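[1] model this:
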Amino acid sequence: MKNSNELIILTDYRHSLYSTVKYGNASDNGIDLNRLENHIGSHGFKIRILNFFELDFTTENFTDKYIIYQSSEDHNAFYKSYIEDIIYAINLQGGIIIPSFKYLKAHHNKVFMELLRDITKIEGVEHSHSKKYGTLEEFLSDSNRIEFPVVIKSAAGTMSKTVRKAENFNDAIKAIKFLSRTFNVKEALKSILKKVIRNHYTPKSNYRNKFIVQPLIEGLDGDFKVLIFEGPKIFLVKRSLKRNDFRASGSGLISYDYDLDSELLDTCMKIYNSFNTPFISIDLAKKNEEYFLIEFQFIMFGTTVLEKSKWFFTKNNGQWVKEISNNLILEEIYADSIIKFINDKIN
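    Predicted coordinates:
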C-alpha cells in the first residue's frame, strides 16, 4: 500500500516545534512553522499543524500518515510522558513517526539511550560499557564489578548539570545519593511502620531516579558536538575542557573554526548510518586514534551549532568538502532532511 502524502506536524502546548537561537532564547522559541509548512508543502505534501491534545483516535485513523513532532525536557518528564503516550498510540495505529518512537524514548533518557547503544553495532566506535541502575541498592549489589574512576549520570538532564565524577566507591555513593534521591516523608514513615509490623518487609528505596555509570575516558582535551542532516550536511564544533573539569558540555570553550578531517567525518557518518533517522546530534571524542561516542539525540536537540557555523561539511563526487553556510536556513534544512528521508528510506 502506498503511503499517504499527508504530513502532520505536532506541536506542544506552547505551539512550539524544536528550538532556535535565531529568535532569542533557544529554550523558549520554536522554529518558524509557516516557513517549515511552506517548504514541505512545496514538495507535494498536504500539511496539518496540530497540538497533541487535538488528535482524536476515535474519529481519525493515522495509518500511513507521516508524523513529525516535538518532545519535552521538563523536570521529571511530566509532559514528555504524555507525548510518549500520544506518539506510541500513533505508532500502534500504523502512523509513520519521524523519528521513530524508540528515538523519542531515548530523548532526555540516558538509560534507554545506553540500551539503544548496546543493541546497535557502530563500526569503528568504542563502546562505553555503561551500567544502568534503577536504585542505589542495585548499584550496591553490583558495586564489586565497578572499576573506578567512573562518570555517573542521571537519566535526564542537559549541559552536564546531572553528571558527576567518582574516583572511588565513597564518591560514587555521594553522587548517586545526590542524583537519584526520591525521599518522601510520608513514604518513609509508612515504610518504618510496615517494618515494625512485618519483620520481613523490605522498605522502598529512597533513591529511585534511574542513572548510568560509565568508565571515565581519561586524557581527553575535549570533544566534538556534531549535527548531521540528510545530504549529508555535517555541522560541528570543538569543545575544550575547563581546567580541572572532565565535562566539555557547557564549558563555553568552543571553536567553530575546524578544518576538514575526513576520518572524523567518516566516523560521524558511520554513527549516523547506524540509525534510521533523518538527523542526529552526537557528542564525539577521540583519544589515541580511537573514537568514543559520548551521547546522541535524535529529536529536539539544540541547533546552535548549525545556526552559528560559517560552514558545513558535505560530499562532492565521493570526497568531503567544506562549504560556506551563510545562506542556510534551519527550517529548510530540517524540512529537506524529512523529505529526503521519506523518499529514500520509507517510500
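
[2] CA atoms for contacts and neighbours, from now on please.
    OK.

[3] Report the central residue of this structure.
    Q297 (2.4 Å; CA atoms, centre = their mean).

[4] show me the contacts for it.
    Contact analysis of Q297 by CA atoms under 8 Å, 6 or more residues apart in numbering lists Y103, A106, H107, I280, S281, I282.

[5] now, which of those sits nearest N343?
    I280 (18.1 Å; CA to CA).

[6] okay but that closest one is in contact with P232, surely?
    No - taking CA atoms under 8 Å as the definition, I280 is not a contact partner of P232, at 11.2 Å.

[7] For the two, indicate the residue with more neighbours.
    I280 (23 against 16; other CA atoms under 10 Å).

[8] need the next SSE after the lengthiest helix in the chain, C-terminal direction.
    In the chain, taking DSSP state H as the definition, the longest helix is helix 78-93. Next helix or strand after helix 78-93 toward the C-terminus (DSSP states H and E): strand 96-98.

[9] name the helices or strands packed onto that following strand?
    strand 66-69, helix 78-93 (3 or more CA pairs under 8 Å, 6 or more residues apart in numbering; DSSP states H and E).

[10] counting contacts, what elements does the shortest one pack onto?
    If I follow you right, that is strand 66-69. strand 6-11, strand 96-98.

[11] Residues contacting the shortest one, please?
    I take that to be strand 96-98. Residues contacting strand 96-98 (CA under 8 Å, 6+ apart): 63-69, 87, 90-91, 277-278, 338.

[12] what's the closest of these to V125?
    T277 (18.6 Å).

[13] any idea how far the closest one is from I228?
    10 Å (CA to CA, to the nearest Å).

[14] Looking at these two, which is more packed in?
    The neighbour comparison of T277 against I228 (other CA under 10 Å) goes to I228, with 26 against 20.

[15] That one: what's its closest spatial neighbour, skipping adjacent residues?
    In this structure, I228 finds its nearest non-sequential neighbour in I234, 4.6 Å apart by CA to CA, 6 or more residues apart in numbering.

[16] any chance you could map the helices in the stretch 51-200 of the chain?
    Here the stretch 51-200 of the chain has its helices, by DSSP state H, counting those that start in this stretch, at 78-93, 101-106, 110-118, 136-142, 169-180, 185-197.

[17] which element is F235 on?
    strand 233-240.

[18] which one in this structure is furthest away from the centre?
    What lies farthest from the middle of the chain is I197; by CA atoms, centre = their mean that is 45.3 Å.

[19] Before we compare anything, build this one as well:
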Amino acid sequence: MKGKIAIHARSGGFSDRWIEYCQQKNIPYKTVDCHSSNIIEELADCSFLMWNWSQTYAEDMLIARGLIKAVESMGIRVFPNSETCWHFDDKVTQKYLMEALGVPMVTSYVFLDRTTALEWAGMTKYPKVFKLRGGAGSSNVFLVNDINKAERLINKAFSTGFPPVSRWNALSERWWQFKRDKTFISFFNISRGIFRALIKNPTLERLPVQRNYAYFQDFVPDNDSDIRVIAIGKRAFGIKRMVREGDFRASGSGKILYDPELIPEACIRMTFDLAKKTRSQSLVLDFIFSDGSPLVVEMSYAFASHGYLSCPGYWRNDMTWVEGSFHPEDFMVDDLIVSSVERS
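    You can find the predicted model right below:
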C-alpha cells in the first residue's frame, strides 16, 4: 500500500481498535486531529483517512461531511466516505432516501410547519412514535398515545425546541440500567447521571437545539424485540435486541441475543442489498416486523462495536456462514486498503 492511514484518535470509538489492528499488522499509520485548521496539511503523506465521527460532538457535526468531501477530492480514501455517511444521524433524510429506493420501512411523517403538523395530529390514528432527527440508544423517542401529547410535542418542536441530548432522560436511562443490572457499576452510574443532570456538559451544550420540524412514525404493535443487521463490505452480522420491560423500545435495552438462527435471512439480504445500492462501506439497519414482514426503522454507519464482540460469526454476501469471533473495525481497515488496490 502507498501512504499511511491517518486515524482521528478518540478513546471509546472505532479508532481504539483501528490503531491496535494497524500495530498488529504492521500497517503504517499516524494519528491526526480532524478538528485542526491544518488537517489538509497533516494528510499530505497519507493515502487514507479513518474518522469515527459522532453525533455527540458538535465539532464533528459541523465539519465532518464537508471535510470528508474535501479530503476525497485530494484522492484520499476515507472511512466513512461521503456515500456512507451523508445521511448519518438524520432520520428525516433517511426517510426520503429509503422512500426513493423503495425500501420497506415504517411509515414516517415529516412536517416543516406547525399548522400542517397540528392538522395531521387531529386526523391521524394513534399511537404514533415521535422522534428527533438525531440521537442514539432510544434517546429522543416518545410514544404518543393521543392528540393531546402530539399537540404538546408539536408546539414545543415549533417554539423552544428540544435539546439533542436530554440530561434528565439520560438520568432516567441510568436508573433503568440499574434496575436491569443491579450492579455496583450501574449504581455508581446513577450518581454520575445526577451530577451530569445538574451540571451542564459543555460538549453536549454546543449541539444545536432541535426545532422547526416534527417527525413521527407509525407505531407497529406486537414487537417484543428488534433485529439489527450490520453490513461491512461483503460481510454481515446481526443481533436480536429485546424490548425493555413496560416499554416499546429495544435500542439501548442491553438485552441482546447473539444466536444467528434468530436473524431472519430476509433482514440480512435487505441489508446487503441496500448497502450495495447506496455504496455504503458500513450500513446498520434496525428492523421490526408487521404481519411477519421486516420493516426498516432507521439506519446508520456507526455502532458501539463492543456490543458485537460476542457475535459467533458472520455471513458473506453469498449467505455462507463464517464461524468465529471477530472485530468489526478490522473489516473497515482491510476494505479501505483493498479498495485502494482495486482502484489503482
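
[20] which residues touch the alignment partner in the first structure of A136 of the second structure?
    Aligning on TM-score structural alignment places A136 of the second structure opposite T158 in the first structure. Contact partners of T158 of the first structure, counting by CA under 8 Å, 6+ apart, are H108.

[21] now the helices and strands packed on strand 66-69 of the first structure as TSV including distance to D56 of the first structure and mean neighbour count?
    TSV is the format used below for these (distance: least, CA to CA, whole Å; neighbours: other CA atoms under 10 Å):
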stretch	distance to D56 of the first structure	mean neighbour count
strand 6-11	13	20
strand 96-98	17	22
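
[22] ok, and the most crowded of the contacts of strand 96-98 of the first structure?
    Of the contacts of strand 96-98 of the first structure, with other CA under 10 Å as the count, P278 tops at 26 neighbours.

[23] Give the aligned equivalent of that one in the second structure.
    P278 of the first structure maps onto Q281 in the second structure, by TM-score structural alignment.

[24] which stretches of the stretch 151-300 of the second structure form helices?
    Using DSSP H, counting those that start in this stretch, helices in the stretch 151-300 of the second structure cover 167-181, 184-198, 202-205, 265-278.

[25] so how far is W120 of the second structure from the closest residue to A302 of the second structure other than its chain neighbours?
    Closest residue in space to A302 of the second structure, ignoring its immediate chain neighbours: V284 at 7.1 Å, by CA to CA, 6+ apart. Separation of V284 of the second structure from W120 of the second structure (CA to CA): 31 Å.

[26] more crowded one of the two?
    Between V284 of the second structure and W120, counted using other CA under 10 Å, V284 has the larger neighbour count: 21 against 15.

[27] contacting residues for the more buried one?
    R228, V229, I230, A231, T271, M299, S300, Y301, A302, F303.

[28] Take these and map them onto the first structure. Which survive?
    Using both residues aligned by TM-score structural alignment, their matches' CA atoms under 8 Å, the first structure keeps these contacts from the contacts of V284 of the second structure: R228, V229, I230, A231, M299, S300, Y301, F303.

[29] how near is the third one to M270 of the second structure?
    So the one you mean is I230 of the second structure. 11 Å.

[30] okay, those two: which has more neighbours?
    Counting neighbours by other CA under 10 Å for I230 of the second structure and for M270 shows that I230 has the greater number, 28 against 18.

[31] Map the more buried one across to the first structure for me.
    By TM-score structural alignment, I230 of the second structure lines up with L227.

[32] Find the nearest non-adjacent residue to its match, please.
    S281 (4.6 Å).

[33] N316 of the first structure: neighbour count?
    N316 of the first structure, neighbours per other CA under 10 Å, totals 9.

[34] residues contacting the residue farthest from the centre of the first structure?
    Neighbours of I197 of the first structure in contact, by CA under 8 Å, 6+ apart: none.

[35] For it, give its distance to E187 of the first structure.
    Distance from I197 of the first structure to E187 of the first structure, by CA to CA: 15 Å.

[36] With A166 of the first structure instead?
    From A166 of the first structure to E187 of the first structure the distance is 29 Å (CA to CA).

[37] what do you get for S42 of the first structure?
    56 Å.

[38] Give me the more crowded residue out of the two.
    Taking neighbours as other CA under 10 Å, S42 of the first structure and E187 compare with E187 leading, 15 against 9.

[39] hmm, back to that, check contacts around the match of I230 of the second structure.
    In this structure, L227 of the first structure makes contact with I234, F235, L236, F279, I280, S281, I282, T303, V305, L306, judged by CA under 8 Å, 6+ apart.

[40] which of the residues you listed are also in contact in the second structure?
    Under both residues aligned by TM-score structural alignment, their matches' CA under 8 Å, what those keep in the second structure comes to I234, F235, L236, F279, I280, S281, I282.

[41] which pair in those residues spans the largest distance?
    Greatest spatial distance in these: L236 and F279, 13.5 Å, computed using CA to CA.

[42] Reformat the helices and strands packed on strand 96-98 of the first structure as CSV; add distance to N38 of the first structure.
    Listed next are those as CSV, based on distance: least, CA to CA, whole Å:
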stretch, distance to N38 of the first structure
strand 66-69, 15
helix 78-93, 24
